[in-house]
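Participant: Fold the stuff below for me.
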Amino acid sequence: MSYFKNISQGIKTTWKGMSLSIRYFIQARKSRKKEAVTDANYFSDANRTFTVQYPHEQIPIPDHGRYQLHNEIDDCIVCDKCAKVCPVDCIEIEPIRSPEVLGQTSDGTPLRIHAAKFDIDMSKCCFCGLCTVVCPTECLTMTKEFDFSTTDILDHNFSFSKMTDKEITEKSKEFEDYQAAKLKAKPELPAIKKEVDVMKKPAAKPVFKPRIPKKK
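Facilitator: Down below sits the predicted model:
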């Protein structure tokens, strides 16, 4: 009895799987429209096929999403907050301080630091979005570019600095000279007595002698 029962169970399960495949085969005669997730009828046409000929056809993506990072370097104050908050260390920054204000960002924030290097390695990025949250000038954003696949992983390293090697050398030397001139113009402080010299001095004698009571 168990032998024939197993055969019956196998026929039932096979028919159930085949009926499901046949039903989807019949429904595949109609295809879905290329609609965004935000559209009202996105989930109403779930029974239709949804194959697109990528990259010739693409599905609309949401405006607010976590995609490729971009830095508007002209508005960057090189505060280093994005590099510090990044959990995977995909942002590398090399700042060069300036002895004077360089200019202003689009929101009026003064610029005082050159960005000698501002690189983002998107192969390390985990798309958490923390760097865009802490940016005080909102110069670091995520664009709608999501397809940046490549055969060379080094192509995922995006550089946003506009400074040349000559400019980096000049600005570094300029700030070093400024620091040296500032230190030279600083008045010398009086020499501080060493603790060893203080310990060598004899202890001060008491100004009075203690009175010893006489024995009766």
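
Participant: all contacts plus neighbour counts: C-alpha atoms, from now on.
Facilitator: Noted.

Participant: Contact partners for G65?
Facilitator: G65 makes contact with M142, K144 under the criterion CA atoms under 8 Å, 6 or more residues apart in numbering.

Participant: Go over the secondary structure and confirm it is in a strand.
Facilitator: No. Using DSSP: H, G, I helix; E, B strand; the rest coil, the assignment for G65 is coil, not a strand.

Participant: Against S149, how distant is it?
Facilitator: 18 Å (CA to CA, to the nearest Å).

Participant: ok, longest strand in this protein?
Facilitator: The longest strand of the chain (DSSP state E) is strand 113-121.

Participant: Regarding H56, what is its secondary structure?
Facilitator: Per three-state DSSP, H56 ends up coil.

Participant: One more, please, to line up against the first structure:
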Amino acid sequence: MIIKNTISSFVTAWKGLALTLKHFLAAGKKRQTLDVKKDNYFAEQEGIVTVQYPKEKIPIPEVGRYQLHVEIDDCIVCDLCAKICPVDCIEIESIKGTGPLGQTSDGTVKRLHAAKFDIDMAKCLYCGLCTVVCPTECITMTNQYDRTVTNVAELTYKFSDMTPEEAEEKRQELAKQQAEKQAAKEAAMKAKKGE
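Facilitator: Reported below is the predicted structural model:
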């Protein structure tokens, strides 16, 4: 029994060593970087398989889903992307405007300020659901996949261009407008009761 186990151990070790030697000897032959659209993309089985990144890069498929980008000028702050996100990596804070704020590139009227629009790419699943529900198509997936950082906090991308001071100013403008409307409403009620 011991002799049989010893022979089996040597045979197993020899098979592993033979496979290692096969790959070691084939390492002199370098694989060609092929486009994923080519028919023989998966046919090449010999040679070095490691891509020498960043000097060499694998071609990116057109349908690849990578880093998110938000064109904040086209955002109507509808919050649909944050609601559909399965991992809650999108944080949005909106402030109601005192009137129309302009238009997006597709002609949609903007009525909300984006005080905060943050995406935590460390949490992102790259599912693309946020890009599908966006009515103005302001959130898109780019072809950039390498944004290497040394601090995880740097993976939270802030797309809002509004400073905290500007956000507070917009909140005060809204509160003032609402107070004026309430005062006018109360004055109208008093005038109606006085008749």
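
Participant: circling back: show residues contacting the longest strand of the first structure.
Facilitator: Residues contacting strand 113-121 of the first structure (CA under 8 Å, 6+ apart): 69, 77-78, 90-98, 102, 156-163, 168.

Participant: again, only using 6 Å
Facilitator: Here strand 113-121 of the first structure makes contact (CA atoms under 6 Å, 6 or more residues apart in numbering) with 90-98, 156-161, 163.

Participant: May I see the buried residues of the helix or strand that that strand is followed by?
Facilitator: Beyond strand 113-121 of the first structure in the direction of the C-terminus, DSSP states H and E gives the next helix or strand as helix 130-134. By neighbour count on 16 or more other CA atoms under 10 Å, the buried set for helix 130-134 of the first structure is C131, T132.

Participant: can you check stretch 98-114 of the first structure too?
Facilitator: Those would be S98, T105, L111, R112, I113, H114, for stretch 98-114 of the first structure by 16+ other CA under 10 Å.

Participant: Closest to the centroid, which residue in the second structure?
Facilitator: L68 (3.1 Å; CA atoms, centre = their mean).

Participant: these two touch, right, it and C138?
Facilitator: No. Using CA atoms under 6 Å, L68 of the second structure makes no contact with C138, being 10.3 Å away.

Participant: Once you drop chain neighbours, what's closest to the residue nearest to the centre of the second structure?
Facilitator: Spatial nearest neighbour of L68 of the second structure, chain neighbours left out: M141 (4.5 Å); criterion: CA to CA, 6 or more residues apart in numbering.

Participant: Y66 of the second structure versus the one you found, what's the distance?
Facilitator: Taking CA to CA, one finds M141 of the second structure at 6 Å from Y66 of the second structure.

Participant: again, but for C127 of the second structure
Facilitator: 9 Å.

Participant: So which of those two has more stuff around it?
Facilitator: Y66 (20 against 13; other CA atoms under 10 Å).

Participant: contacting residues for the more buried one?
Facilitator: Y66 of the second structure touches M141, T142, N143, Q144, Y145, counting by CA under 6 Å, 6+ apart.

Participant: any idea how far the residue nearest to the last one when sequence neighbours are not counted is from E173 of the second structure?
Facilitator: It refers to Y145 of the second structure. Excluding the flanking residues, the one nearest Y145 of the second structure by CA to CA, 6+ apart is Y66, at 5.3 Å. In this view, Y66 of the second structure and E173 of the second structure are 39 Å apart by CA to CA.

Participant: which two of the contacts of strand 113-121 of the first structure lie the greatest distance from each other?
Facilitator: S98 and H156 (30.4 Å; CA to CA).
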